[in-house]
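Colleague: no sequence on hand, only this structure:
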């Protein structure tokens, strides 16, 4: 099936890139999420996730963000996601809704066919009050061995539109979990932002439960990241809830 869709997938990728590069807006906060390349056809997702910095330094303490999104996988290789609300609070300031985002996950390989599973993330963030937007893209990699699951994301960010800063920023992330059961998967996540000289890692726990008498599952993820170097926040609290159904 993947082979027969090769042309249409490439066409969609080129069209999406053309549309996003033509847009305008400004950047939003980091998501602190490690994406999976897997797409399940006809699945719908409603997701709420966020983070909060815990740091005694005035330029970091109190910073937090949250996002509410809805996604639907129209095929077995393409899942668009719309962020209906993006909230941010800067240190020493009040919080506000800052913009919207259109995100796409493309599954590029059949699960288990190669040494790892591969996908692509492509998204465009549009600010609520005008200004430069943000185009993000990069490969998503996942490898499962027994009960161990490993994910790696390599993401580039490019500001576009009037007043956009030149250059491209890069960040990477890793998530490794062990499935004690479907409802309990402890692990570790790590994030690196070389342009900010910020590196973080820490424990997480995730899992999912089937909702009785329905076709849906409830997923959760909680964790805390510790700053590895001085430029990173000392603690970053993570939270994620997601309801998925067919």
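Modeller: That came in fine, so what should we check first? Quantities reported herein were computed from a predicted structural model and do not represent experimental measurements. Numbers count the residues shown, from 1 in each chain.

Colleague: from here on, contacts and neighbour counts on C-alpha atoms
Modeller: Noted.

Colleague: if I look at the residue located most distally from the centre of the chain, how far off is residue 105?
Modeller: Among residues of the chain, the one most distant from the C-alpha centroid is residue 213; the distance is 29.8 Å, by Cα atoms, centre = their mean. Counting by Cα to Cα, to the nearest Å, the gap from residue 213 to residue 105 is 29 Å.

Colleague: cool, residue 35 as well?
Modeller: Relative to residue 105, residue 35 is positioned 9 Å away (Cα to Cα).

Colleague: same check on residue 169?
Modeller: 20 Å.

Colleague: likewise residue 41?
Modeller: Per Cα to Cα, residue 41 is found 12 Å from residue 105.

Colleague: and residue 214, by the same measure?
Modeller: As judged by Cα to Cα, residue 214 and residue 105 stand 26 Å apart.

Colleague: looking only at neighbour counts, state which of these two leads.
Modeller: Taking neighbours as other Cα atoms under 10 Å, residue 214 and residue 105 compare with residue 105 leading, 25 against 9.

Colleague: wait, the more buried one sits on residue 37?
Modeller: Yes - taking contacts as Cα atoms under 8 Å, residue 105 lies within contact range of residue 37: 6.8 Å.

Colleague: putting a second one here so we can go through both:
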């Protein structure tokens, strides 16, 4: 049976394993997204869910609002934080040697005056039927219960575009006090117009020397 142990505020250090962002935005898209992240390590099990709604501000920029829930010591879910995210596609797909985008994110804890701001560069490069996606991010945290600090994060996905619905990949994550790698799968089902449903599933093993440190992540995203 999974147990829960509090390990401090649920900020960047605890959940670096998350979605690897692609640098693409559909023209004037809208989207709904659900994410689940479950990390089991020597300190217990941390479970987090995100629900978001997004609306494109232009052909290249989308703004999303996230409500983040986490499980407490009583196995009850409650709102842990709110996030506002802005993504911009800088280049057209295939225009240069790689496709580029940027990410900005602001997070506020629900019950504490703790904040986090994040900015990152998103890239994707295709090699035949393979794609290499990278996210390089700087994170600044401050507030009443955490110390002010700047951290770096690196995420990478090497994906084989077998068929649109099933695309296997290897993912790599690195941040302060954490390095992880593992298999992942993603797929996309397209409908009329620009309606499409995306799914992702990954299992990341931590390489930090702990006896047990692995993370399961899932994503469902509907764009229209």
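Modeller: Sure thing, it's come through. Keep in mind it's a predicted model, so treat the numbers as computed, not measured.

Colleague: overlap in contacts, residue 105 and residue 37 of structure 1.
Modeller: Contact criterion Cα atoms under 8 Å, 6 or more residues apart in numbering; residues shared by residue 105 of structure 1 and residue 37: 119-120.

Colleague: contacting residues around the counterpart of residue 180 of structure 1 in structure 2?
Modeller: Here residue 180 of structure 1 is matched to residue 162 in structure 2, going by TM-score structural alignment. For residue 162 of structure 2, the contacting residues are 129, 168, by Cα under 8 Å, 6+ apart.

Colleague: circling back: what sits in contact with each of residue 41 and residue 105 of structure 1?
Modeller: residue 77.

Colleague: find the centremost residue of structure 2, please.
Modeller: Closest to where the C-alpha atoms of structure 2 average out (Cα atoms, centre = their mean) is residue 19, at 2.7 Å.

Colleague: how close does that one sit to residue 72 of structure 2?
Modeller: With distances taken as Cα to Cα, residue 19 of structure 2 is found 23 Å from residue 72 of structure 2.

Colleague: tell me the SS of the residue farthest from the centre of structure 1?
Modeller: Per DSSP: H, G, I helix; E, B strand; the rest coil, the local secondary structure of residue 213 of structure 1 is coil.

Colleague: for residue 13 of structure 1, same thing?
Modeller: Assignment for residue 13 of structure 1 (three-state DSSP): helix.

Colleague: for structure 2, which segments are assigned as helices?
Modeller: Secondary structure of structure 2 (DSSP state H): no helices located.

Colleague: need the strands for it, in chain order.
Modeller: If DSSP state E is used as the criterion, the strands of structure 2 fall at 30-41, 44-56, 61-71, 77-89, 99-109, 114-127, 130-143, 149-160, 167-175, 178-190, 196-206, 213-223.

Colleague: could the ones you listed be laid out in CSV, adding distance to residue 10 of structure 2?
Modeller: Listed next are the strands of structure 2 as CSV, based on distance: least, Cα to Cα, whole Å:
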stretch, distance to residue 10 of structure 2
strand 30-41, 12
strand 44-56, 9
strand 61-71, 8
strand 77-89, 8
strand 99-109, 8
strand 114-127, 10
strand 130-143, 11
strand 149-160, 15
strand 167-175, 15
strand 178-190, 15
strand 196-206, 18
strand 213-223, 15
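
Colleague: what's the burial count for residue 154 of structure 2?
Modeller: Neighbour count of residue 154 of structure 2, defined by other Cα under 10 Å: 19.

Colleague: how about it, what does it touch?
Modeller: Residue 154 of structure 2 touches 134-137, 173-175, counting by Cα under 8 Å, 6+ apart.

Colleague: can you pull the contacts of the residue nearest to the centre of structure 2?
Modeller: Residue 19 of structure 2 makes contacts with residue 219, as judged by Cα under 8 Å, 6+ apart.

Colleague: matching it against structure 1, which residue comes up?
Modeller: Using TM-score structural alignment, residue 19 of structure 2 sits opposite residue 33 in structure 1.

Colleague: doesn't residue 63 make contact with residue 95 of structure 1?
Modeller: No - if you go by Cα under 8 Å, residue 95 of structure 1 and residue 63 don't touch, sitting 9.1 Å apart.
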